[in-house]
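K.L.:
Here you go, sequence then predicted model.
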Amino acid sequence: MTLFAPDLYRNFALGFAAGGLLVAAATVDQWGSRLESPAIAAQPLEAPQPADEFVIVPLEAEAAENAG
């Protein structure tokens, strides 16, 4: 048999078809009307907020310089 003989392609085609049938027969019990279950999003995480005692308040002099 030569490398590019027609029977080589025929054997590949028969092997592909036979493999497809085997995969289909092995997964027939998993076939159903729905492809996947619906996706459910996770709840968003809430970042902790700093307490008022940790917030830096600008000095009045700095606020006046920045304003004018």
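P.N.:
Right, received. Where do you want to start?

K.L.:
going forward, measure contacts and count neighbours with C-alpha atoms only.
P.N.:
Will do.

K.L.:
gap between E36 and L22?
P.N.:
23 Å (CA to CA, to the nearest Å).

K.L.:
higher neighbour count, the two?
P.N.:
More crowded of E36 and L22, by other CA atoms under 10 Å: L22, with 11 against 7.

K.L.:
try it against this one:
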Amino acid sequence: MRLFSPDLYRNFAIGFAVGALALGVANAGTGPEAQPEPIETSAVAAPIAADFRITPLEVA
């Protein structure tokens, strides 16, 4: 039995076609649930508290 026989290429082609078809079916959709969700607004950081301090780390 040869390693790179024509059956190997045929099986890769069939697997690729079946996988592409499965992805297409999984991603296909109709109706409102198929529409992408709107992009949220950008994040806004909270104001820094007046007593916020970064203290040095005590290394022994």
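P.N.:
That came through fine. Just so we're clear, the structure is a prediction, and the values are computed from it rather than from any experiment.

K.L.:
So which residues of the second structure form helices?
P.N.:
Taking DSSP state H, the helices of the second structure run over residues 6-27.

K.L.:
Neighbours of A24 of the first structure, how many?
P.N.:
Using other CA under 10 Å, A24 of the first structure has 13 other residues around it.

K.L.:
wait, what's in contact with it?
P.N.:
Contact analysis of A24 of the first structure by CA atoms under 8 Å, 6 or more residues apart in numbering lists nothing.

K.L.:
Give me the aligned partner of it over in the second structure.
P.N.:
Structural alignment places A24 of the first structure opposite G24 in the second structure (criterion: TM-score structural alignment).

K.L.:
now that match: how far from A34 of the second structure?
P.N.:
Distance, G24 of the second structure to A34 of the second structure, by CA to CA: 13 Å.

K.L.:
Let's check: the centremost residue of the first structure is which one?
P.N.:
In the first structure, the centroid-proximal residue (CA atoms, centre = their mean) is A39; its distance is 11.2 Å.
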